[in-house]
Each structure stands twice: as C-alpha cells, then as structure tokens.
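Trainee: Build me a structure from this.
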Amino acid sequence: MLCEPRTARRARLLVSAALHTWNLSDLVETGMLMVSELVGNSVQHTACRLIHVSVRRIAIDRVRIGVTENSSRLPEMGGGESGREGGRGLFLVEVMGDRWGYDLHRRGKTVWVELVVEGGEKPGLA
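Mentor: A predicted model of the protein is given here:
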C-alpha cells in the first residue's frame, strides 16, 4: 500500500474483514482505530513510500495488527496534550490495545498492537 493518508481507509477495511472472518465483531471498531493510528504515524512521521498492513491471530486469545515500513525511526509516545492536534496516536494505542511495540528489521520496522479476544474462541471460517 502507498504510504499516504488515504491508505488508512484500505487498512481499516482489511482489519474489519479479518476480524469479521474470525467472528470477532466486538473488536472491529477498536481494530480499525488502531490501524488508522499506526498508518497515520507512518504517513506523518516517516518518509516511507510503501507500507504493509498485517492482521494476524497470533493466539486463540490475541490478534496482532501491524504496520511495516522502511523507516528505522523509532516510534515515540506523544504527550497527547489537550487542544493540540496530533501527538495522541500511540497514546490511544497504549490505552486501547492490550500491548504494543515494534520489531526492527534490516530495512525498517513493524509497529504493532495486540488486542485481547474475550473468550478466546477458535477462529471461524467465512
């Protein structure tokens, strides 16, 4: 996907489709917000041309949403001061996700957030 603001819409659709496929409708709203924030951070804070969005069911009780890009600039938690536009992306990810982090690669990184699946049911097939 191109590293541009309109990519967030495609990323939200991807997350929504994956979560609905796994019968995790209760996570769709949070998942779409999380991927929007991660894509937004890549667009705003890096000079990347392309990003890769992933949604994985890494455990029965856990979904991981990640955005990979070629920038090695580490993510920074903004202050989230009231009245200030921006700076709240990772703060929202911190508060609404179960945990978040990043994995460095030879060329770039993946910033990810994990959501907890209540009840930990096996993924459904659609």
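Trainee: drop to CA atoms for contacts and neighbour counts, all remaining ones
Mentor: OK.
Trainee: Against which helices or strands is the longest helix anywhere in the chain packed?
Mentor: The longest helix of the chain (DSSP state H) is helix 28-45. When contacts are defined as 3 or more C-alpha pairs under 8 Å, 6 or more residues apart in numbering; DSSP states H and E, helix 28-45 packs onto helix 7-21, strand 62-69, helix 89-96, strand 108-116.
Trainee: Just send those back as JSON lines, with mean neighbour count too.
Mentor: Shown next, in JSON lines, are these (neighbours: other C-alpha atoms under 10 Å):
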{"stretch": "helix 7-21", "mean neighbour count": "19"}
{"stretch": "strand 62-69", "mean neighbour count": "22"}
{"stretch": "helix 89-96", "mean neighbour count": "18"}
{"stretch": "strand 108-116", "mean neighbour count": "21"}
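Trainee: These into CSV, with extra columns for distance to Gly80?
Mentor: Output for those, formatted as CSV (distance: least, C-alpha to C-alpha, whole Å):
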stretch, distance to Gly80
helix 7-21, 21
strand 62-69, 21
helix 89-96, 7
strand 108-116, 18
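Trainee: The structure of the following sequence is requested for comparison with the preceding one:
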Amino acid sequence: MIVLVTLGQEVLRESHHAAGRTSALTAVAVSYAETLPRVPESARSARRLASSALSAWGLEGARDAAQLVVSELVANAFMHASGPRVRVTVTRQDRASVRLVVTDDDPRAMSTDRSADDQAESGRGLKLVAALCDGRWGFDVLTHGKSVWAVFTEAQ
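Mentor: Take a look at the predicted model:
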C-alpha cells in the first residue's frame, strides 16, 4: 500500500500566529493507492485498502458502500478490461468526502446503458454503483487506459 500526499488549493481553516498575522492553510489531499493483479481475488485487497483509508480518516460511515463499489469496479476490470493489473486509489477530497478510483489498462470507453433481465447473472453492477454513491460516479478515458471513479460522503 502506498500513501500519497498532495497539496490542494482548498482552504480548510485559518492559522492565527502569535504575532497577530492570519494565514490560510491549504488542504492536503491524502491518497491510499495500491496496484493489484487483474484477478478476481484482488477485490479482497481493494476492499481492505478502502476500509483502511476510511478508518484512518474517521469516515467509517462510508465503509460498507465503498467496499461494495470497489468490489464491483475491480470485478468489472477483471471481466472487461485488458492488461495485467489495476490500480486502486482512495483519496480524501475534503472533511466528509472520498473519491475511490479503479484504473485499468484498457482505453475503451465503458458501456453505461446495459440492462439485464430477471434471469441474467450480470449487468446490474453499475446501477448498484450509482445507487451506492448517489449517482456521483463516472469514468475518464486516459491515454493508456481508463479510470472509473465514485465519490462517497460519510452520510451516505
């Protein structure tokens, strides 16, 4: 597991100095990331990564939904992508929200309009993802792959 720290632009609070000056502190975006083999068993490691990040940030209220979504996104990468690995990143965006991203090596855009009949064994995953993150999800096509992401808040 890799923990990344990047500087953001958002001001979280003001810092008051003894000399009476006030300065703004920029937000620090902390990310937990792990590159995993593109195999079904990687869903377990992805759930563990998401759980660890949310626990570290005190956002346990989003844990169940995040674990279900990361499992679905890793499973989709296994089923539909190419390449030997996926990258899972969990980034704290602000005090109450987290962005979960699964990146694979397949640059093909996703089909988001799949529907499944009552007897189908697959085809419902992205509807589940949308429901669990209140519709705040999407994907970005990259030069050498794509990233599928979802945003959670603790209140969900």
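Trainee: returning to that earlier point: looking at the helices and strands packed on helix 28-45 of structure 1, spot the one closest to Thr46 of structure 1.
Mentor: For the helices and strands packed on helix 28-45 of structure 1, proximity to Thr46 of structure 1 was assessed by C-alpha to C-alpha; strand 62-69 is nearest, at 8.6 Å.
Trainee: Report the mean deviation for the longest helix of structure 1 after fitting onto structure 2.
Mentor: Superposing on structure 2 and averaging over aligned pairs (mean C-alpha distance after the TM-score superposition for structure 1), helix 28-45 of structure 1 comes out at 0.5 Å.
Trainee: Structure 2: matching residues for that helix?
Mentor: Aligning helix 28-45 of structure 1 against structure 2 (TM-score structural alignment) gives residues 63-80.
Trainee: Then stretch 66-74 of structure 1?
Mentor: Going by TM-score structural alignment, stretch 66-74 of structure 1 lines up with residues 101-109 of structure 2.
Trainee: Please state the offset of stretch 119-135 of structure 2 from the chain centre?
Mentor: 16 Å (C-alpha atoms, centre = their mean, to the nearest Å).
Trainee: And for stretch 29-40 of structure 1?
Mentor: 5 Å.
Trainee: How about residues contacting it?
Mentor: 3, 5, 7-9, 11-13, 15-16, 65-67, 89-90, 92-93, 96-97, 111-113, 115 (C-alpha atoms under 8 Å, 6 or more residues apart in numbering).
Trainee: In structure 1, which residue is most central in space?
Mentor: Val35 (3.3 Å; C-alpha atoms, centre = their mean).
Trainee: The residue located most distally from the centre of structure 1: helix or strand, and which one exactly?
Mentor: Most distant from the centre of structure 1: Gly83, at 24.3 Å, with distances by C-alpha atoms, centre = their mean. Assigned by DSSP states H and E, Gly83 of structure 1 falls within no helix or strand.
Trainee: still on that earlier bit, how about the match of helix 28-45 of structure 1: buried residues?
Mentor: Buried residues in stretch 63-80 of structure 2, counted by 16 or more other C-alpha atoms under 10 Å: 63, 65-78.
Trainee: In three-state terms, label the closest residue in space to Ser82 of structure 2 that isn't next to it in sequence for me.
Mentor: Closest residue in space to Ser82 of structure 2, ignoring its immediate chain neighbours: Asp106 at 5.3 Å, by C-alpha to C-alpha, 6 or more residues apart in numbering. Judged by DSSP: H, G, I helix; E, B strand; the rest coil, the three-state class of Asp106 of structure 2 is coil.
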